[in-house]
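Trainee: here is the input, now give the coordinates:
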Amino acid sequence: MEIVRAATLDDWEPLYDLIGRAGVGLTSLRLTKNQLHERLEWSHFAFTRKSERPGGEPYVFVMEDLASGSLVGTSCIFAKTGGYEPFYTYEIVSEPKSSVELDVSADVQSLHLQRIHDGPTEIGSLFLLPAFRGRGRGRLLSMARFSMIAQRPGRFAKEVIAEMRGVSDATGKSPFWEAIGRHFFHVDFPVADALSTVSKKFIDDLMPQHPIYLDLLPEEVREVIGQVHEQTQPAQAMLASEGFVSRGLVDIFDAGPILHSDRDSIHSVASCRNPRVRAGEVPSDAKRQIVTTSAARFRAVNSQVHWIDEGTVALPEATVRALQLSASDNVWTLG
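Mentor: I've put the predicted structure just below:
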């Protein structure tokens, strides 16, 4: 059985080893040991804080394989983007043009750099070891975050976004970066990608301030704008089923799409329930759902759930042990 739980400072070294196995393009996981330690300190504060006002704090989750005790995945919620350093994105703007003399009309698309200081909540930093992909594990690692948002909506912005990894090849080479970013930053994509987790000042210093017209780009570059990496397609489909949509914003480095949803309209947030646990038999055909504990001591599993009545559930003993539940505790269910 695998469990998703709030990361602790004791996870520092194994989590650092885990994220070292993530590929190029997962920007928010390209951290030094010190940066990761600081993120975990902020995360501990985030899970235990009393205030309900969203700041820039991260909520770091890890997936643990209970059989071996090893970490096999991680994900995160950033309560608010922007602030002292803005959140940068390109907006795809379409402008109709026409000429009576030539009897020509066309929509001209261009990329406009946007700086967002008072930004939305962001879900991201999701990575799962290839050997553990499938059997609902990726869904658990991703969707468990929505239970946290449902439990403490005041800690998060009213809009939630997810930056999807853009198209790149097996070596991490991004067509979009090679066509645009390289000409202004004069470094390889992984270098700029990693630096953006430390400071974003270089973006304002070097990024072109005028629109970039898509018709001036090679066709193979235009084709990847707003498209996701093949390994990200399942995550994109999962978020689409939760109500996330593209609103014309893309990442400034690899042109991956940025998906949006109103916080309270996310399917799993809106349908999250808070039943009490009671002893009882769980039928073999009982439906599987994501079950989590309260925010302060967050743990989540994918388990069979038997609904005794509208406010009461019975859970398998293995689930009760994994969630460290006591008699008559309440849990949260998604799905």
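Trainee: please make it C-alpha for all contacts and neighbour counts, starting now.
Mentor: Fine.
Trainee: which residue ranges of the stretch 201-335 of the chain form helices?
Mentor: For the stretch 201-335 of the chain, applying DSSP state H, counting those that start in this stretch gives helices covering 201-206, 219-222, 233-241, 267-270, 317-322.
Trainee: same check on the stretch 51-200 of the chain?
Mentor: Remark: helices assigned in the stretch 51-200 of the chain by DSSP H, counting those that start in this stretch are 137-151, 175-176, 182-185, 189-195.
Trainee: hmm, who's touching the first one?
Mentor: Just to be clear, that refers to helix 137-151. Applying C-alpha atoms under 8 Å, 6 or more residues apart in numbering, the contact partners of helix 137-151 are 2, 4, 62-63, 73-77, 126, 128, 155-156, 238, 268-270, 272, 290, 292, 294-295, 300-302, 332-334.
Trainee: and stretch 262-275, by the same measure?
Mentor: 143, 146-147, 149-150, 153, 157-160, 241-244, 310-313, 330-335.
Trainee: contacts only, for the most centrally placed residue in the chain.
Mentor: By C-alpha atoms, centre = their mean, the mean C-alpha position of the chain lies nearest to Gly124, the distance being 2.2 Å. By C-alpha under 8 Å, 6+ apart, the residues touching Gly124 are Ser28, Ser75, Cys76, Ile77, Phe78, Ala162, Glu163.
Trainee: let's see that with 6 Å instead.
Mentor: Neighbour list for Gly124: Cys76 [criterion: C-alpha atoms under 6 Å, 6 or more residues apart in numbering].
Trainee: would you mind checking the contacts of stretch 262-275 for buried ones?
Mentor: 143, 146-147, 149-150, 153, 157-160, 242-244, 312-313, 330-334 (16 or more other C-alpha atoms under 10 Å).
Trainee: which of the contacts of stretch 262-275 fall within strands?
Mentor: Judged by DSSP state E, the contacts of stretch 262-275 include Glu159, Val160, Thr312, Val313, Trp332, Thr333, Leu334 as members of strands.
Trainee: longest strand of this structure?
Mentor: Longest strand in the chain, counting by DSSP E: strand 82-99.
Trainee: ok, residues contacting it?
Mentor: 104-119, 248-252.
Trainee: chain center to that strand: distance?
Mentor: Taking C-alpha atoms, centre = their mean, to the nearest Å, one finds the center of strand 82-99 at 22 Å from the center of the full chain.
Trainee: likewise stretch 206-215?
Mentor: Distance, centroid of stretch 206-215 to centroid of chain: 27 Å (C-alpha atoms, centre = their mean).
Trainee: next, the second sequence, to be compared with the first:
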Amino acid sequence: MMIVRHAEHKDLDDIYILAGKSGIGLTSLPQNKEILSARILRTQNTLQGQAAQSEQGYLFVLEDTELQRVVGVSAIEVSVGLTEPFYNYHVGKQVHASQALNVYQTLNTLFLSNDHTGCSELCTLFLDPDFRKNQNGKFLSKIRFLFMAAFQDCFKNTLIAEMRGYSDENGRSPFWDALGHHFFDMDFATADYLSGIGQKVFIAELMPRFPVYIDLLPSAAQQVIAQVHPQTLPAAHVLETEGLRYQGYVDIFDAGPTLEAEIKDLRAVQNSHVCKVKVVPEVPEGTIRYLVANDCYQHYRAILVSNQADHASLPLTVAQAEALGVQAGQCVRLLPLDIMEK
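Mentor: You can find the predicted model right below:
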């Protein structure tokens, strides 16, 4: 059985192995045990109410209970940019006009921005390639929305998610080569890694403060602005089905798009509901798959089921109830995995 729960210190070795498989571009999952251990500790401190707002975050793991192994991770940051600036580019326009010369030119530009300071952020989604089946990826991603639906007061009004931008099979980013490389004098992988482990001061010290004219960049760089890495397209589609949209902001390193939404407008917030558990020997399998969570803040557990449910009750087997840590008569939160067609 697959279970999503909060990360614990016992998961460190498994998460370290996953970090090694994630490749270049997933900056929030560096293969560094000290940093990963601190990330787990931060989750535990957040759950215990011992973390300052700027340090609050949740790291979830997907565990295969038969293998007793963590095979995926996903996370939410509560409020970004409160201790160090949160940078991205805003894709905007500048108009150059001269009546005397009868010239009117609209040019696309990149403005260095801190507009998302204080927003909550979805991040660190990675699933072991061997387990990219049986809807595991959707489960791991979407369970964060169900958690936010249950505990909205723990988050900010706006939610963002930075999508991995395009890089080739050798990890080279056309956008970085055309722009960032000239200011940082390091390769894309190094800059991305330093940013991911929190060493972001160099961004403020070295990035150009003036608008960058997109038309002056090489064609290869222009074409990848706001483009999602091919391996990240399925994850981006999942977020879009939950209500997030591109609003004109991109990453400063690889120009990957930032998706955003108001938390109150998310599908999980609008459509999830709470119902009571019925524990039964066998459960007739339905045609709809549901995310099911126990809504227990500190001991959060979630599973994916195909049980026949209604708004009043959800039948669970003994094994499913034990996985969630619930008993008959207790409540769980329920959301269809996919959007229901009307």
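Trainee: still on that earlier bit, any chance of TSV for the ones in strands among the contacts of stretch 262-275 of the first structure, columns distance to Tyr16 of the first structure?
Mentor: Shown next, in TSV, are those (distance: C-alpha to C-alpha, whole Å):
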residue	distance to Tyr16 of the first structure
Glu159	30
Val160	27
Thr312	39
Val313	37
Trp332	30
Thr333	30
Leu334	30
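Trainee: identify, from those residues, the entry nearest to Leu9 of the first structure.
Mentor: Among those, Trp332 lies closest to Leu9 of the first structure (C-alpha to C-alpha), at 25.2 Å.
Trainee: my guess is that closest one contacts Thr292, does it?
Mentor: Yes - counting by C-alpha atoms under 6 Å, Trp332 of the first structure touches Thr292, with 5.1 Å between them.
Trainee: which residues are common contacts for these two?
Mentor: With C-alpha under 6 Å, 6+ apart, Trp332 of the first structure and Thr292 have no common neighbours.
Trainee: single out the most deeply packed of the helices of the stretch 51-200 of the first structure.
Mentor: A comparison of those by mean neighbour count, using mean count of other C-alpha atoms under 10 Å, puts helix 175-176 on top with a mean of 25.
Trainee: that one vs the second structure, average offset?
Mentor: Superposing on the second structure places helix 175-176 of the first structure at an average distance of 0.5 Å from its equivalents, by mean C-alpha distance after the TM-score superposition for the first structure.
Trainee: how far off centre is that helix?
Mentor: Per C-alpha atoms, centre = their mean, the centroid offset for helix 175-176 of the first structure relative to its chain is 22 Å.
Trainee: highest mean neighbour count out of the helices of the stretch 201-335 of the first structure?
Mentor: helix 267-270 (a mean of 20).
Trainee: you'd agree Gly226 of the first structure is up against Leu259?
Mentor: No - using C-alpha under 6 Å, Gly226 of the first structure is not in contact with Leu259; the gap is 10.0 Å.
Trainee: which residue lies farthest from the center of the first structure?
Mentor: Max radial position in the first structure (C-alpha atoms, centre = their mean) goes to Glu101, at 49.4 Å.
Trainee: ok, that residue - contacts?
Mentor: Glu101 of the first structure neighbours (C-alpha under 6 Å, 6+ apart): none.
Trainee: same question, Arg42 of the second structure
Mentor: With C-alpha under 6 Å, 6+ apart, Arg42 of the second structure has no contacts at all.
Trainee: and it? What does it align with in the first structure?
Mentor: Superposed on the first structure with TM-score structural alignment, Arg42 of the second structure falls opposite Trp42.
Trainee: element containing that match, please.
Mentor: helix 33-48 (DSSP states H and E).
Trainee: sort out which residues of that helix are buried, please.
Mentor: Leu36, His37, Arg39, Leu40, Glu41, Trp42, Ser43, His44, Ala46, Phe47.
Trainee: again with stretch 266-283 of the first structure
Mentor: Buried residues in stretch 266-283 of the first structure (16+ other C-alpha under 10 Å): Ile266, His267, Ser268, Val269, Cys272, Arg273, Asn274, Pro275, Arg276, Val277, Arg278, Val282.
Trainee: now do stretch 222-234 of the second structure
Mentor: Gln222, Val224, Ile225, Ala226, Gln227, Val228, His229.
Trainee: neighbouring contacts of it?
Mentor: Stretch 222-234 of the second structure is contacted by residues Arg164, Gly165, Tyr166, Val250, Ala255, Gly256, Pro257 when judged by C-alpha under 6 Å, 6+ apart.
Trainee: at 10 Å what do you get?
Mentor: 25, 91, 125-126, 137-138, 162-168, 173-175, 178, 214-217, 235-236, 240, 246, 248-251, 254-258 (C-alpha atoms under 10 Å, 6 or more residues apart in numbering).
Trainee: thinking again about what came up before, closest one to Pro208 of the first structure among the helices of the stretch 51-200 of the first structure?
Mentor: helix 182-185 (7.4 Å).
Trainee: filter the contacts of helix 137-151 of the first structure down to the ones in strands?
Mentor: Per DSSP E, the contacts of helix 137-151 of the first structure map to strands at 2, 4, 62-63, 73-77, 126, 128, 290, 292, 300-302, 332-334.
Trainee: Arg333 of the second structure reaches Leu304, doesn't it?
Mentor: No - contact criterion C-alpha atoms under 10 Å: Arg333 of the second structure and Leu304 do not qualify, at 11.8 Å.
Trainee: re the thing from before, which one of the buried residues of stretch 222-234 of the second structure is nearest Glu66 of the second structure?
Mentor: His229 (32.4 Å).
Trainee: next one: the closest residue to that closest one other than its chain neighbours from Val224 of the second structure, what distance?
Mentor: Distances taken as C-alpha to C-alpha, 6 or more residues apart in numbering put Tyr166 closest to His229 of the second structure, at 4.3 Å, once the chain neighbours are dropped. Per C-alpha to C-alpha, to the nearest Å, Tyr166 of the second structure is found 6 Å from Val224 of the second structure.
Trainee: between those two, which contacts overlap?
Mentor: Common neighbours of Tyr166 of the second structure and Val224 (C-alpha under 10 Å, 6+ apart) are Ser173, Pro174, Phe175, Asp254, Ala255, Gly256.
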